[in-house]
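Novice: Here's my sequence, what's the structure:
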Amino acid sequence: MPRVLVTGSSGQVGGAVARRLEAAGWSVVRFDVADGHDVRDATQVSDAADGCDAIVHAAAIAHDSAGTPDEIMATNVLGTWHVLSAAEEHGVRKVVYFSSGQVFGCAEGEGVPDSLPIDDHHPLRVARPYGMSKRLAEEMCEIWTRRTAVPTVVLRPVMILDDAASARSSPADLEYGAFVHLDDVVSATQLALATHLDGHVRMLLCGPGDFDSTVARQTLGWRPQHGWPDVR
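Specialist: The predicted structure follows:
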């Protein structure tokens, strides 16, 4: 039975990923601050990764409003380093890292995109702590993979909504009219674990809206199955 460490396993994304992987036959090691775990503690992360075939790293402070800049950097950047170090120490074969569409610096009035739809080749101009932490962690994954040859898959979801949240929303409510359904994010994670990949790759995950998920489609065969629940 393959074994996977899922950090942030009590969160919206990490919890859904952990449940789906367990249903698919994975042995899931859950790791979350709600259970007393801390990605800032290298020993805790290493102990959790021992014996794992893969890591899905979803633990993070998820917005600039959710912590101080120092807290965001410590959790999102140092925490990712601890995950990568543990993966190397224990011979983990793949790391899937959750980044964000905010790495481009075009979210919440921060900047204007060069063109629409925004794709994975758009310049990374983020300057706020949260987006900066995600950009730094992406770069860390790439450099670490170059050194270790262990593949890293960076998933860049836009606004993630479940059934209830999408039913309450409309394209006018969301920046660039963009969201990705939680189930589609989980499916992308499963594909990232199952698909043979060499090296480092980054890919946007978007259902409807002005973001281009071509890399995810070409690399993983991923296609979102959820759009708006009705025509608005």
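
Novice: From here on, just use CA atoms for contacts and neighbour counts.
Specialist: Noted.

Novice: Strands along this structure, start to end?
Specialist: With DSSP state E applied, the chain shows strands at 3-7, 27-31, 54-57, 94-98, 152-157, 160-161, 180-181, 200-205, listed in chain order.

Novice: Mind listing residues that contact stretch 163-172?
Specialist: Contacts to stretch 163-172, defined as C-alpha atoms under 8 Å, 6 or more residues apart in numbering, come from residues G177, A178, H181, G209, W228, P229, R232.

Novice: Make CSV from the strands of the chain and add mean neighbour count and distance to D38 to it.
Specialist: Output for those, formatted as CSV (neighbours: other C-alpha atoms under 10 Å; distance: least, C-alpha to C-alpha, whole Å):
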stretch, mean neighbour count, distance to D38
strand 3-7, 26, 9
strand 27-31, 20, 8
strand 54-57, 24, 12
strand 94-98, 25, 17
strand 152-157, 25, 21
strand 160-161, 20, 24
strand 180-181, 26, 27
strand 200-205, 23, 25
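
Novice: Can you verify my assumption that V77 contacts R135?
Specialist: No. Taking contacts as C-alpha atoms under 8 Å, V77 lies outside contact range of R135: 9.2 Å.

Novice: Check the contacts of stretch 163-172 and tell me the two furthest apart.
Specialist: H181 and R232 (17.2 Å; C-alpha to C-alpha).

Novice: circling back to that earlier point, ok, of the contacts of stretch 163-172, which come out buried?
Specialist: Using 16 or more other C-alpha atoms under 10 Å as the burial test, the contacts of stretch 163-172 include G177, A178, H181, G209, W228 as buried.

Novice: List the contacts of the residue lying closest to the fourth one once chain neighbours are set aside.
Specialist: In space, not counting the residues next to it along the chain, G209 is nearest to A178; the distance is 3.8 Å by C-alpha to C-alpha, 6 or more residues apart in numbering. Listed by C-alpha under 8 Å, 6+ apart, the contact set of A178 reads V158, M159, P171, C206, G207, P208, G209, D210, F211.

Novice: Sequence B follows; please return its structure for comparison with A:
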Amino acid sequence: MAQETLLVVGGAGYIGSHMGKMLAQAGYGVVVLDNLCTGFADAARYGTLVVGGLADPVALEALFTAHEFAAVLHFAALSQVGESVQAPDRYYRNNVANTLNLLDTMGRHQVQRFIFSSTAAIFGEPESATITEAHPQRPINPYGRSKRMVEEILADYGHSFGLRSVALRYFNAAGADPEGELGERHDPESHLIPLILQAASGRRSHIAVFGTDYPTRDGTCIRDYIHVWDLCQAHLLALQHLLADGESLALNLGNGLGFSVQEVIDGAGRVTGRKIPVRQEARRAGDPATLVADSAQARERLGWQPEYADLDTILAHAWAWEQQKGKRW
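Specialist: Sure, this is the predicted structure:
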């Protein structure tokens, strides 16, 4: 069993906490660095939590001096598109400048393996219904631009300093820990599936559907929802790829299956056995009709295969977590 120690930055957040659990179960030592601005200390239960952030180079230096890390997995980004438009300075400082602090500290300590949480937002407006890695990168907001900048930095650091990295571009992370220990806890919540389930549980009065006249099978937007556990599995495979001295990669991660907003609402009704209150709203600016990943490269290069691709399974795990949230928080 592997004994390497890994640093999971942002490991008290939604995806990072699931990643910490998977890494611990795989036999790795896990150290979590999180400033808890959006994460929760109790979510970092599968690692040693260090409360702090990437903006403090002195604290980073002390952390890397205290531990010998085999690799770093970086999930600590601000990720709200609308907020990034209102506060681009905050996004570039956190997502770009702070990542440079991390990479430079890694370089001083000869840590040369890096897994980066990227995003489909680097592509901007889709030119095709299914997006491959070759799709043009024209991000339309500071969030997407900040992530693209980091991908460019990783390529330059690889060329000049020997850093090996895997950037994984998520589409729509969804669901919750199949064992029910962990789940989505955004405040405020902005993701479709938890919002729908909050409407099902009565914690929200309704779910808003923005646009019913798109050129799709039922008039609502189609998106690619990938189960958070499948997402973490891809990270684990990427880590193993780097630990085996594999080359740097940048890969799209999605189910490859598109579900419409209405199909997700209908699925939630099936899974919960409850009627979902819906309110139809006008389209939002910038919402493409269809956004689905082509993840053939991730399957080929990493041997990745989603285990929880079925929509009802994703919803069932998220619903189990939503029911727990009603009791706990």
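
Novice: I'd guess L291 of structure 2 is in a strand, am I close?
Specialist: Yes. Counting by DSSP: H, G, I helix; E, B strand; the rest coil, L291 of structure 2 falls inside a strand.

Novice: For it, which non-adjacent residue is closest in space?
Specialist: R223 (5.1 Å).

Novice: Ok, V186 of structure 1 next?
Specialist: Nearest to V186 of structure 1 is V17, by C-alpha to C-alpha, 6+ apart, at 5.4 Å.

Novice: R30 of structure 1 versus that neighbour, what's the distance?
Specialist: According to C-alpha to C-alpha, to the nearest Å, V17 of structure 1 stands 11 Å off from R30 of structure 1.

Novice: Give the intersection of the neighbour lists for those two.
Specialist: Contact criterion C-alpha under 8 Å, 6+ apart; residues shared by V17 of structure 1 and R30: V6, S9.

Novice: How about the aligned partner of H226 of structure 1 in structure 2, nearest residue that isn't a chain neighbour?
Specialist: For H226 of structure 1, the aligned position in structure 2 is occupied by Y308, per TM-score structural alignment. Counting by C-alpha to C-alpha, 6+ apart, Y308 of structure 2 lies nearest to H227, which is 6.1 Å off, once chain neighbours are set aside.

Novice: what's the counterpart of the one you found in structure 1?
Specialist: Under the alignment (TM-score structural alignment), H227 of structure 2 maps onto H181 of structure 1.

Novice: you'd agree its match is up against P208?
Specialist: No. Counting by C-alpha under 8 Å, H181 of structure 1 stays clear of P208, with 9.5 Å between them.

Novice: what touches both of these two?
Specialist: With C-alpha under 8 Å, 6+ apart as the test, H181 of structure 1 and P208 both reach G227.

Novice: For A59 of structure 1, state which of the contacts of stretch 163-172 of structure 1 is nearest.
Specialist: H181 (18.8 Å).

Novice: quick one: contacts for that closest one?
Specialist: I160, L161, D162, D163, S166, G207, P224, H226, G227.

Novice: The third one against V185, yeah?
Specialist: When you say that, I think you mean D162 of structure 1. No. Counting by C-alpha under 8 Å, D162 of structure 1 does not reach V185; the two are 10.3 Å apart.

Novice: how close does the residue nearest the centre of structure 1 get to N76 of structure 1?
Specialist: By C-alpha atoms, centre = their mean, structure 1 has its centre lying nearest to F98, at 1.4 Å. F98 of structure 1 is 10 Å from N76 of structure 1, where distance means C-alpha to C-alpha.

Novice: residues of stretch 120-140 of structure 2 that come out buried?
Specialist: Residues of stretch 120-140 of structure 2 classed as buried by neighbour count (16+ other C-alpha under 10 Å): 120-126, 129-133, 137, 139-140.

Novice: for stretch 68-86 of structure 2, same thing?
Specialist: Applying 16+ other C-alpha under 10 Å to stretch 68-86 of structure 2 flags 69-79, 81, 84 as buried.

Novice: contacting residues around it?
Specialist: The contact list for stretch 68-86 of structure 2 (C-alpha under 8 Å, 6+ apart) reads 4-11, 15-16, 34, 90-91, 94-95, 111-117, 141-144, 239, 243.

Novice: Structure 1: which residue goes with A97 of structure 2?
Specialist: With TM-score structural alignment as the criterion, A97 of structure 2 lines up with L78 in structure 1.

Novice: ok, that match touching R40?
Specialist: Yes. Contact status for L78 of structure 1 versus R40: in contact at 6.3 Å, counting by C-alpha under 8 Å.

Novice: quick one: the longest helix anywhere in structure 2 aligns where in structure 1?
Specialist: Longest helix of structure 2, by residue count under DSSP state H: helix 142-161. Mapping helix 142-161 of structure 2 onto structure 1 (TM-score structural alignment) gives residues 129-148.

Novice: How about residues contacting that stretch?
Specialist: Identification of contacts with stretch 129-148 of structure 1 by C-alpha under 8 Å, 6+ apart yields 61-64, 69, 72-73, 76-77, 80-81, 84, 88, 99-100, 102-103, 105, 124, 126, 150-152, 154, 199-201.

Novice: The same query, at a cut-off of 7 Å, please.
Specialist: Here stretch 129-148 of structure 1 makes contact (C-alpha atoms under 7 Å, 6 or more residues apart in numbering) with 63-64, 69, 72-73, 76-77, 80, 99-100, 102-103, 126, 151-152, 154, 199-200.

Novice: Please apply the same query to stretch 216-225 of structure 1.
Specialist: Residues contacting stretch 216-225 of structure 1 (C-alpha under 7 Å, 6+ apart): D184, A188, L191, A192, T195, M203, L204, G207.

Novice: orientation of the helix or strand containing V264 of structure 2 relative to strand 222-227 in degrees?
Specialist: Counting by DSSP states H and E, the element that carries V264 of structure 2 is helix 261-272. Helix 261-272 of structure 2 and strand 222-227 are oriented at 40 degrees to each other (axes from the mean of the first three to the mean of the last three C-alpha atoms, to 10 degrees).
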